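>>> pasting the structure only:
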């Protein structure tokens, strides 16, 4: 049995960029919603980091990436994405992405937290994600080698008798068989009650991979964006970090500054958490830095504020930390291969070693396009021979809204910005109870992996902060788990 197709599960930036790069090899892309929806990529405001200016250098970018990752970034991977990033920006420009330009026609680059140089390319201030996705969607729809299947949610990986991944089983008893399967399913922010992610982002990609036996790394490291706009919406709208790069300041309800505006995200998120817990509140004050220019400079943030009855030109923006990005995921090598034959992972669901314990701002889109290009280089030339037929797989249950709502509250309360053993143990016990009552849905398995690893990591490092273990351990280590490690 020989086929020559590649199956990509997920249609965000990583999935669509990979599909385009695979030409002329035939590829099928599964999207769990209409293209452009249910994708965190389309909501990305800040932009894409790359060392493009004469004053910058990929070595500096790699150094900043390593410093932000709190000791767990793989230096070779940091150097790889920094070196290959500028070429991928050129690829996006060739696809029609209208990155902002200076008056003399050069790419405009912004400064974001923990970067030593301005190196973030943006579109109309805060529309980078939407503009990139619009360009990729148009190119993918026009590409003859790409078949797009929308409203198709994958539930379980298909494997042959040797354990090789041969595709996926989806809702509605649809099966897709392929030579090579790539999961590009995004993150896990939807597991939390306060998140900037689409509700569909429930860690399903790394849960499916773990269920099939793939190795998972660092699931405890969940990045909380410090400045979600606190107006009671689900998902929470985002106030891009670029606002602070432009000079906006964080203040509490008494008008006092309480943290350096360009500190790393984990530091700022914890500082905001403390102010809110103390009843002082936290606000992003852009009145002087942006003021009347808000509608043109940051149209997405401006629209979100105005729709909530808040005018950021004359009022500070109330902010709160929100689950934003998952640094953990399916372990891959430098070409995007997982530990399972026939399975690759790219984007937020993957763990490449690029982000460590705390992702550097705007490195997520960078990592996605760099590794998508590398997977395409590995797969472009054709399929494997002598493959066996996949075996029938029993799909996991779908979790109902009531247990899902409870899970989100559990994760928010006990696996959030500040954690401790008592809260994590309570959450884990309740997750096991939910699994017993409702079956091990992908979202429950994903949450179980995150909480299990968080409970085991008895230190504070990067985005993982334990109030009962305030210091970082002397010995740095990554976490490696399979689904078996999380069983009761």
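Arrived safely. On a predicted model such as this, the values are computed, not experimentally measured, just so you know.

>>> Every contact and neighbour count from this point should use C-alpha atoms.
Noted.

>>> roughly how far apart are the residue nearest to residue 249 when sequence neighbours are not counted and residue 299?
Spatial nearest neighbour of residue 249, chain neighbours left out: residue 285 (5.2 Å); criterion: Cα to Cα, 6 or more residues apart in numbering. According to Cα to Cα, to the nearest Å, residue 285 stands 16 Å off from residue 299.

>>> okay, those two: which has more neighbours?
Using other Cα atoms under 10 Å, the more surrounded residue of residue 285 and residue 299 is residue 285, with 25 against 16.

>>> At which residues are the helices of the stretch 251-400 of the chain located?
Ranges of helices within the stretch 251-400 of the chain are 265-277, 294-297, 299-307, 363-379, based on DSSP state H, counting those that start in this stretch.

>>> Which positions in the first one come out as buried?
So the one you mean is helix 265-277. 265, 266, 267, 268, 269, 270, 271, 272, 273, 274, 275, 276 (16 or more other Cα atoms under 10 Å).

>>> do the third one as well
Within helix 299-307, the residues that qualify as buried by neighbour count (16+ other Cα under 10 Å) are 299, 300, 301, 302, 303, 304, 305.

>>> and what of stretch 131-138?
So for stretch 131-138, counting by 16+ other Cα under 10 Å, buried means 131, 132, 133, 134, 135, 136, 137.

>>> What is the most widely separated pair among the residues you listed?
Pairwise distances across the buried residues of stretch 131-138 (Cα to Cα) peak at 10.0 Å, for the pair 131 and 137.

>>> picking up where we left off before, now the buried residues of helix 265-277 in a markdown table, with distance to residue 372?
Conversion of the buried residues of helix 265-277 to a markdown table gives the following (distance: Cα to Cα, whole Å):
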| residue | distance to residue 372 |
| --- | --- |
| 265 | 26 |
| 266 | 27 |
| 267 | 30 |
| 268 | 31 |
| 269 | 30 |
| 270 | 33 |
| 271 | 35 |
| 272 | 35 |
| 273 | 35 |
| 274 | 38 |
| 275 | 40 |
| 276 | 39 |
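
>>> Which one of those is nearest to residue 126?
Within those, the smallest distance to residue 126 is 18.0 Å, found for residue 265 (Cα to Cα).

>>> The structure to be compared is supplied as follows:
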């Protein structure tokens, strides 16, 4: 006999478009697609809680006469270490100025130029690691928050967008599972938990767009918010999509080290404006690591910090910008200044303790330059997608750019398909079946599995890897996946259960990708294969379900 439960099964709800994820990619796509039809915009918490709001640096784009598309393209290709898809890079770079202008027209409060003629542009442009020019438009050091604030305002006032806050997607609905008479696999939407009302419903759509962000919560230390659990990659994988390059998890070199602060990022723009990395004894160590010193690509900076920490036995290194004018520091980094000051660190006088942390995945669901996943009626945009833009290492501030322009690419693609999509009749889809599943007896099971996944990934699959570590990770993660699947089918889904299941899948895929690459390239560094092998591995690591 089934256990009594508090969860209810709701009626199926239909939209023209279902967008899962409310960050820069999802919100931008929602605004554009609302011109065509009704949009359901789903987010696990509030509209504001996403990876975008935590982005500090800015948006990379060619906005000055002192810059060029070719320069931005070459910087991206160099950072990507041979794996960028050049056609994708060129298309994204060329679309950047239009995307930025749209944000300016919306009213995003970018930082104005200090001198009207300083960059031949009315807004201040900063420079970050591996960029050969000043091309980062920003809102002080809180660009993501300013961007998300404006997008949320526009989305909220749009009558064609239905906002679905505190909704967690369980799985995509695909025709071969619910309508087996269909000859071709097609996504019809998703089964979703409404956490406020404890209802599981099928949200159906003629087109579904995954914009779920990354999976930083896969690691013990991350700059990502709690919502970044790899949901999109896991759901798409179970639906039959290809994934690629998950071995390339970018570790941000400088996350604030403090027991009183959770996941606070120290922007790369600070190093772009002259901040210096030092060991605790005051020695500058990046001079020996790379000719660009603190402005070296992120993977090199992260490994140098990791090596310094291991060599000295200290828990962190120091990032020092105190040699700059205090007014300059406060004006350019007000968020960082305020946060550090609240912890007793005056960055105009004191260095900041920092450590590397999982930050951004350069891999994800394989898409083309239109955002198509290979499964009919399913698109993916933003960090959840592997578009070919980032290659083996993302160039700083290309992430917000990618989310913006791919939202437009998907809109243009769907607009072209709209005459056929508009007339598509969504078949009858069964409601969620609770069956004999019951409430969990003890939530400690989920928290235990979650902790094991994150510690296993941090210890064995982080900044520096070995074959032995990866083998150990594979054995444990495979076992955890089996445990979770057995547990999952006997328990009514909750957000925590859905997330730990998805994290386990993404961990398993990440380890698989890492074991397939027998070289060191970009973010993926192996002590057993410390060289780059262009003959055998100058290609994406694609995994097919």
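Looks like it came in fine. All of these numbers come straight from a predicted model, not from anything done at the bench.

>>> Run a quick neighbour tally on the equivalent of residue 243 of the first structure over in the second structure.
In the second structure, the residue paired with residue 243 of the first structure according to TM-score structural alignment is residue 270. Residue 270 of the second structure is flanked by 25 other residues according to other Cα under 10 Å.

>>> Report the separation between the two terminal residues of stretch 326-344 of the second structure.
16 Å.

>>> likewise stretch 133-153 of the first structure?
Note: stretch 133-153 of the first structure ends 20 Å apart using Cα to Cα.

>>> Same check on stretch 272-284 of the second structure?
Stretch 272-284 of the second structure end-to-end distance (Cα to Cα) = 16 Å.

>>> Also stretch 17-30 of the second structure?
8 Å.

>>> Let me see the ranges of the strands in the stretch 201-350 of the first structure.
Using DSSP state E, counting those that start in this stretch, the strands found in the stretch 201-350 of the first structure span residues 216-217, 222-229, 249-252, 282-285, 317-326, 329-331, 343-345, 350-351.

>>> how about the helices of the stretch 51-200 of the first structure, start to end?
Using DSSP H, counting those that start in this stretch, helices in the stretch 51-200 of the first structure cover 58-68, 75-94, 128-142.

>>> so how far does the first one sit from its counterpart in the second structure?
Superposing on the second structure places helix 58-68 of the first structure at an average distance of 0.7 Å from its equivalents, by mean Cα distance after the TM-score superposition for the first structure.

>>> contact partners of the strand ranked longest in the second structure?
Determined from DSSP state E, the single longest strand within the second structure is strand 199-210. Contacts to strand 199-210 of the second structure, defined as Cα atoms under 8 Å, 6 or more residues apart in numbering, come from residues 7-21, 26, 187-194, 232, 377-381, 384, 421-422, 424, 426, 429, 431-432.

>>> if we can go back for a sec, in this structure the residue nearest to residue 249 of the first structure contacts residue 319, no?
No - counting by Cα atoms under 8 Å, residue 285 of the first structure does not reach residue 319; the two are 10.1 Å apart.

>>> quick one on the thing from earlier: farthest-apart pair in the buried residues of helix 265-277 of the first structure, please.
Pairwise distances across the buried residues of helix 265-277 of the first structure peak at 16.4 Å for 265 and 276 (criterion: Cα to Cα).

>>> would you say residue 22 of the second structure is within a strand?
No - under DSSP: H, G, I helix; E, B strand; the rest coil, residue 22 of the second structure sits outside any strand and is assigned coil.

>>> residues contacting the residue mapped onto it from the first structure?
Taking TM-score structural alignment, residue 22 of the second structure has residue 11 as its aligned residue in the first structure. Contact partners of residue 11 of the first structure, counting by Cα under 8 Å, 6+ apart, are 29, 30, 31, 35, 36, 39, 184, 185.

>>> How many residues are close by residue 466 of the second structure?
Residues near residue 466 of the second structure, counting by other Cα under 10 Å, number 17.

>>> how much space between it and residue 459 of the second structure?
From residue 466 of the second structure to residue 459 of the second structure the distance is 11 Å (Cα to Cα).

>>> For stretch 151-160 of the second structure, grab the matching residue range in the first structure.
So stretch 151-160 of the second structure sits over residues 136-145 in the first structure, by TM-score structural alignment.

>>> buried set for that stretch?
136, 137, 139, 140, 145.

>>> My understanding was that residue 246 of the first structure contacts residue 288; is that so?
No - Residue 246 of the first structure is beyond contact range of residue 288, at 10.3 Å (criterion: Cα under 8 Å).

>>> on that earlier part again, so which of the contacts of residue 11 of the first structure is surrounded by the most neighbours?
residue 185 (33 neighbours).

>>> got the contact list for the counterpart of that residue in the second structure?
Applying TM-score structural alignment, one finds that residue 185 of the first structure aligns to residue 212 in the second structure. The contact partners of residue 212 of the second structure, by Cα under 8 Å, 6+ apart, come to 20, 21, 22, 23, 26, 228, 230, 231, 232, 382, 383, 384.

>>> still on that earlier bit, if any of the contacts of strand 199-210 of the second structure are buried, give me the PyMOL selection for them.
Restricted to buried positions by 16+ other Cα under 10 Å, the PyMOL selection for the contacts of strand 199-210 of the second structure reads:
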select buried, resi 7+10+12+14+15+16+17+18+19+20+21+26+187+188+189+190+191+192+193+194+232+377+378+379+380+381+384+421+429+432
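
>>> any idea how far residue 476 of the first structure is from residue 385 of the first structure?
42 Å.

>>> And the strands in the stretch 351-488 of the first structure?
Under DSSP E, counting those that start in this stretch, the stretch 351-488 of the first structure gives strands at 480-481.

>>> what's the offset of stretch 244-251 of the second structure from the middle of its chain?
Counting by Cα atoms, centre = their mean, to the nearest Å, stretch 244-251 of the second structure is centred 11 Å from the centre of its parent chain.

>>> How about stretch 425-435 of the first structure?
Mean-position distance between stretch 425-435 of the first structure and its chain equals 25 Å (Cα atoms, centre = their mean).

>>> okay, and that stretch goes to which residues in the second structure?
Under TM-score structural alignment, the match for stretch 425-435 of the first structure is residues 471-481.
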